[in-house]
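A.B. asks: Sequence isn't available, so here's the structure alone:
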């Protein structure tokens, strides 16, 4: 499917001099699209990882509750059996034997309910057993549902990972078809703004934002790797997460989740350290560093770089901490 899209966009690479070479601008546009689609899948992957962590923590708690409830039910069940034995001491225990041989909790409850001795059982004890059995059933059902959600989320992770790899492979194949000089031209277009770091060197930054900006700027030139969060490679949300971690502020590894993790800030009120977000739905994040510039992990071709605030479709900004 992706190969068909590539062919439709740039045409076939020439097998003879008579065929036209693909135009650089078309290649650049297609590579940029592939990188963006891969990043969208990467951020969905990051979101799914966060969801999976939460589901697994919830599942662990549910299993712990289930085990506690199961042990509690065993205690009440043994107390009920003892009560029956005491009340039938010295008489035929054939009916009691049927109860004691019941394997499943539900079977035990059903047999006790049909015995003529039911009215003489301690009502409170029996109700405790009934309540415990219901509570155990509820917890078992909740555990099964969480297990199903975990499996579904793990399948989503695998799907998004496959999408990332496919988009990246298509981009590499497309770039590989170009002549070396043309390939360098495509890859160098995204690095033109690196020298702009000097334009923001004199912008004052205070408080925790100072540490966040310093960390992000120190990574300029590092590689872009989907899902990475340092120390020498980052994706967009991995860079901003680690930058603010250096300032003592915890952020999730997801651009959309980071958008909900701070105070919203108007573009006219931006300060260095603020996080800026792009595309709809949100799939990219960078850090404002002053003078209309941002530092961000851009894509696999350019890595971490400095560029203009409005170099991508701007959505909004938040101030962490």
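C.D. replies: Looks like it arrived, so ask away. Given the structure is predicted, the values throughout are model-derived calculations rather than measurements.

A.B. asks: Going by C-alpha atoms from here, please, whenever you check contacts or count neighbours.
C.D. replies: Noted.

A.B. asks: Let me see the contact set for residue 36.
C.D. replies: Residues counted as contacts of residue 36 (CA atoms under 8 Å, 6 or more residues apart in numbering): none.

A.B. asks: How many residues are close by residue 7?
C.D. replies: By the measure other CA atoms under 10 Å, the count of residues near residue 7 is 12.

A.B. asks: Tell me if it really is in a helix.
C.D. replies: Yes - counting by DSSP: H, G, I helix; E, B strand; the rest coil, residue 7 is found in a helix.

A.B. asks: Residue 31 belongs to a helix?
C.D. replies: Yes - assessed by three-state DSSP, residue 31 belongs to a helix.

A.B. asks: I'd like to know how far residue 290 sits from residue 14.
C.D. replies: 46 Å (CA to CA, to the nearest Å).

A.B. asks: need the strands for the protein, in chain order.
C.D. replies: Remark: strands assigned in the chain by DSSP state E are 223-224, 233-234, 263-265, 275-278, 284-290, 293-297, 304-308, 314-319.

A.B. asks: Turn the ones you listed into JSON lines, columns for mean neighbour count.
C.D. replies: Formatted as JSON lines, these follow (neighbours: other CA atoms under 10 Å):
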{"stretch": "strand 223-224", "mean neighbour count": "24"}
{"stretch": "strand 233-234", "mean neighbour count": "24"}
{"stretch": "strand 263-265", "mean neighbour count": "15"}
{"stretch": "strand 275-278", "mean neighbour count": "26"}
{"stretch": "strand 284-290", "mean neighbour count": "28"}
{"stretch": "strand 293-297", "mean neighbour count": "29"}
{"stretch": "strand 304-308", "mean neighbour count": "26"}
{"stretch": "strand 314-319", "mean neighbour count": "20"}
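
A.B. asks: And here is the other one:
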């Protein structure tokens, strides 16, 4: 019988020690990563934060303009759907009345028993009167046949309306899905921008969110507003409507930026432009990429107060030119409606609305 030998224990030397040490270090690194202290997020300078935040705001605004356009289409689809439903209800009421009339006629015919006209004439005590009645009945039959035809037409019209309504419902649901997606995109970008700004001190935040030429802030005083209005009067607008739009924009200095808002107390960039010209009696489209085509294009050297100035290659931002190289715009959630230089952002074009 073979002897049972105790297995020889290997010393923790050489490769074994190195392997154990490697595993221990890996475990420590893993534990550090899980407790949040192993891979700290690199500290960004205020300049780097500004670059990232500006890009996030610009992307959020581009998404906001898409949101505004989609919402406009959704609202249009909802109005069409409501109109189709109202028209269907009206035609259904007419159809019900016509059916009731035909039902009454059919009941009367049944009660008469449908006797052969020749026997009705032979049995009649007043043949002349019967013949007059028979002629009336023929005319009545013709009218009833017309009523039946109209009922059939109404049924076809109602079915067409219902088909159109089904298409509008499908369109509306698709728009609503787009709105939810765009809202998530906007919210995510704004949340990330707020997170980056929160890492800065208040003075650093003020420098990052300032635009170098702004004079309006949420806390601007009454004297600041009066000074801005006096400045507005120093540069003449080309006509009364442009002047009214510029005056409206000055009155809204300090109003908060809220994406999707069109006033009267909060705005996004295209919402401010739309509201300003609405106050002047001019209806503008809702989005920047539609507003740029709402008037006559003008070059940068031709700018006059009241012209709409647009920025970025995707036409995702708009301001109202007020003269002296300045515009009034709704910048982003970190800044209220304010004055800023036109050369603050990449210039994309300008339109004269009035």
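C.D. replies: Structure's in. What do you need? Being a predicted model, the structure only gives us computed values, none of them experimental.

A.B. asks: returning to what we had before: nearest to residue 84 of the first structure, of the strands of the first structure?
C.D. replies: strand 263-265 (64.2 Å; CA to CA).

A.B. asks: Need the contact partners of the closest one.
C.D. replies: Against strand 263-265 of the first structure from outside (CA under 8 Å, 6+ apart): 316, 317, 318, 319, 320.

A.B. asks: how about a cut-off of 10 Å?
C.D. replies: By CA atoms under 10 Å, 6 or more residues apart in numbering, the surrounding residues in contact with strand 263-265 of the first structure are 270, 271, 274, 275, 276, 316, 317, 318, 319, 320, 321.

A.B. asks: I'd like these written out as CSV, with distance to residue 81 of the first structure added.
C.D. replies: As requested, the contacts of strand 263-265 of the first structure are exported to CSV (distance: CA to CA, whole Å):
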residue, distance to residue 81 of the first structure
270, 71
271, 71
274, 66
275, 64
276, 66
316, 66
317, 65
318, 63
319, 63
320, 60
321, 59
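
A.B. asks: In the second structure, mark out all the helices, start to finish.
C.D. replies: 15-34, 46-112, 117-123, 127-198, 202-209, 222-233, 240-251, 269-279, 288-291 (DSSP state H).

A.B. asks: how close does the fifth one sit to the first structure?
C.D. replies: Following the fit onto the first structure, the mean deviation recorded for helix 202-209 of the second structure is 3.2 Å by mean CA distance after the TM-score superposition for the first structure.

A.B. asks: Next, the buried residues of that helix.
C.D. replies: Buried residues in helix 202-209 of the second structure, counted by 16 or more other CA atoms under 10 Å: 204, 205, 208, 209.

A.B. asks: May I see the residues you listed organised as CSV, with distance to residue 161 of the second structure added?
C.D. replies: CSV is the format used below for the buried residues of helix 202-209 of the second structure (distance: CA to CA, whole Å):
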residue, distance to residue 161 of the second structure
204, 60
205, 56
208, 55
209, 53
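
A.B. asks: Please identify which of these is nearest to residue 171 of the second structure.
C.D. replies: Top of the list for closeness to residue 171 of the second structure, among those and by CA to CA, is residue 209 at 39.3 Å.

A.B. asks: if I line the two up, what does the closest one land on in the first structure?
C.D. replies: Matched by TM-score structural alignment, residue 209 of the second structure corresponds to residue 187 in the first structure.

A.B. asks: Relative to residue 184 of the first structure, how far out is the residue nearest to that match when sequence neighbours are not counted?
C.D. replies: Distance criterion CA to CA, 6 or more residues apart in numbering; nearest residue to residue 187 of the first structure, sequence neighbours excluded, is residue 301 at 5.7 Å. Remark: distance between residue 301 of the first structure and residue 184 of the first structure (CA to CA) = 10 Å.

A.B. asks: Done for today, thanks.
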